[in-house]
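Engineer: I'll drop the sequence and a predicted model, then ask my questions.
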Amino acid sequence: MNWGHGIVLAIVGFVAIIMTMVVISVRMTGIELVTDDYYAQEIDYQNQIDRETFANQLDRQVIEFDGQSKTLLFDLPKGTEANLELFRPSDETLDQQIDFQVETDTRTSVSVAELKRGYWRVQLRWQENGVELYEEKKISI
């Protein structure tokens, strides 16, 4: 075999490997963006930073997780309307969204015992004194 045949075989082999990788990549399923409206959230990112900054300036921890009872505790003022998102990065079909209103002066609790074991992000949005706030906590159940 001469050099010409060797070079042709190397190029054909390289093209075959690249084409195989392309076909495998195209057929893959289960790869999703973190959110469906990724670009809209990217545009609103500075507002998100402001909400987090205001929440960090509070003199209390708003979200607490009790691992023993598998309960989320929220320290919010009475009358607050809040939106809670339970976000599972590995499987979007498990994500949950809960809207609730604080009706007592004590801490509001939400049970997460029915959630699948693993890593979760708890994302809370609420309004306090006319300012939108956001806090996130990472938990493992």
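Structural biologist: Here it is on my side, so go on.
Engineer: going forward, measure contacts between C-alpha atoms and count neighbours the same way
Structural biologist: Noted.
Engineer: roughly how far does the residue most central in space within the chain sit from residue 15?
Structural biologist: With distances taken as Cα atoms, centre = their mean, residue 87 lies nearest the centre of the chain, 4.7 Å away. Look at residue 87 and residue 15: by Cα to Cα, to the nearest Å, they are 41 Å apart.
Engineer: likewise residue 116?
Structural biologist: 44 Å.
Engineer: and residue 67, by the same measure?
Structural biologist: 53 Å.
Engineer: in the strand or helix carrying residue 8, which residues are buried?
Structural biologist: According to DSSP states H and E, residue 8 maps onto helix 3-27. For helix 3-27, the neighbour count (16 or more other Cα atoms under 10 Å) marks no residue as buried.
Engineer: show me how far it is from its chain's centre.
Structural biologist: Remark: helix 3-27 is offset 38 Å from the chain centroid, using Cα atoms, centre = their mean, to the nearest Å.
Engineer: how far off centre is the helix or strand that that helix is followed by?
Structural biologist: Sequence order places helix 38-43 as the next helix or strand after helix 3-27, per DSSP H and E. Between the centre of helix 38-43 and the centre of its chain there are 14 Å (Cα atoms, centre = their mean).
Engineer: presented hereafter is structure B, for comparison with structure A:
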Amino acid sequence: MKINWGTGIVLAFIGFITFILYFVFRMSTDDSANHDLVTEEYYKKELSYQQEIDASKKATEMNANLKVEKTDEGLVVYFPERFDSKKISGTVSLYRPSNKHLDTNFPISLSNTHLLIPDNRLVDGRWDISINWEYQGNSFLHKEKLVY
């Protein structure tokens, strides 16, 4: 059977369309191509963004900046020494951009001026750490991106 140029063009179009549909189907059903939002309550979080700006600004104004350091035991967060560690409260949020199942939040409970996040909680890769803390009615925020 001889194929003329019209039949060849139609077959090329059918092949191309099949190729594109295959990849559309594959990407829409593949779990490794996750298209979730960063947070489930995106708009609700956006409304409270000004409070985060104010807390971050207050930390800078009051010289209440935190120092985050990687050690052999894990991740150590150093709070300012001039603050009483027993009066510090808040939460630490660890966000993993590549895997939402590794995200974790835990409360701050200090006996010294530093907080240790054990090494077994952290997998190698990029982490976004957000520390919301309060001291004597003042709210502070520290955000940092780090590669562990």
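Structural biologist: Received the coordinates, thanks. Keep in mind it's a predicted model, so treat the numbers as computed, not measured.
Engineer: mean offset of the helix holding residue 8 of structure 1 relative to structure 2 (after superposition)
Structural biologist: Mean deviation of helix 3-27 of structure 1 relative to structure 2 after superposition (mean Cα distance after the TM-score superposition for structure 1): 1.6 Å.
Engineer: so which bit of structure 2 is that helix matched to?
Structural biologist: Aligning helix 3-27 of structure 1 against structure 2 (TM-score structural alignment) gives residues 5-29.
Engineer: map residue 113 of structure 1 onto structure 2.
Structural biologist: Following TM-score structural alignment, the counterpart assigned to residue 113 of structure 1 within structure 2 is residue 119.
Engineer: also residue 85 of structure 1?
Structural biologist: Using TM-score structural alignment, residue 85 of structure 1 sits opposite residue 93 in structure 2.
Engineer: list the contacts of that match.
Structural biologist: Residues near residue 93 of structure 2 by Cα atoms under 8 Å, 6 or more residues apart in numbering: 103, 104, 105, 106, 129, 130, 131.
Engineer: return the distance of it relative to residue 42 of structure 2.
Structural biologist: Residue 93 of structure 2 is 16 Å from residue 42 of structure 2, where distance means Cα to Cα.
Engineer: and residue 135 of structure 1, how far from residue 111 of structure 1?
Structural biologist: For residue 135 of structure 1, the distance to residue 111 of structure 1 equals 18 Å [Cα to Cα].
Engineer: and residue 9 of structure 1, by the same measure?
Structural biologist: Taken as Cα to Cα, the span from residue 9 of structure 1 to residue 111 of structure 1 is 63 Å.
Engineer: again, but for residue 55 of structure 1
Structural biologist: 23 Å.
Engineer: who's more crowded, the two?
Structural biologist: residue 55 (22 against 13; other Cα atoms under 10 Å).
Engineer: just give me the match in structure 2 for that one.
Structural biologist: Using TM-score structural alignment, the partner of residue 55 of structure 1 in structure 2 is residue 59.
Engineer: surely that match is within a strand?
Structural biologist: No. Residue 59 of structure 2 is assigned helix when assessed by DSSP: H, G, I helix; E, B strand; the rest coil, not a strand.
Engineer: before we move on, back to that, tell me if I'm right that the residue nearest to the centre of structure 1 and residue 123 touch.
Structural biologist: Yes. Under the criterion of Cα atoms under 8 Å, residue 87 of structure 1 is in contact with residue 123, at a separation of 7.4 Å.
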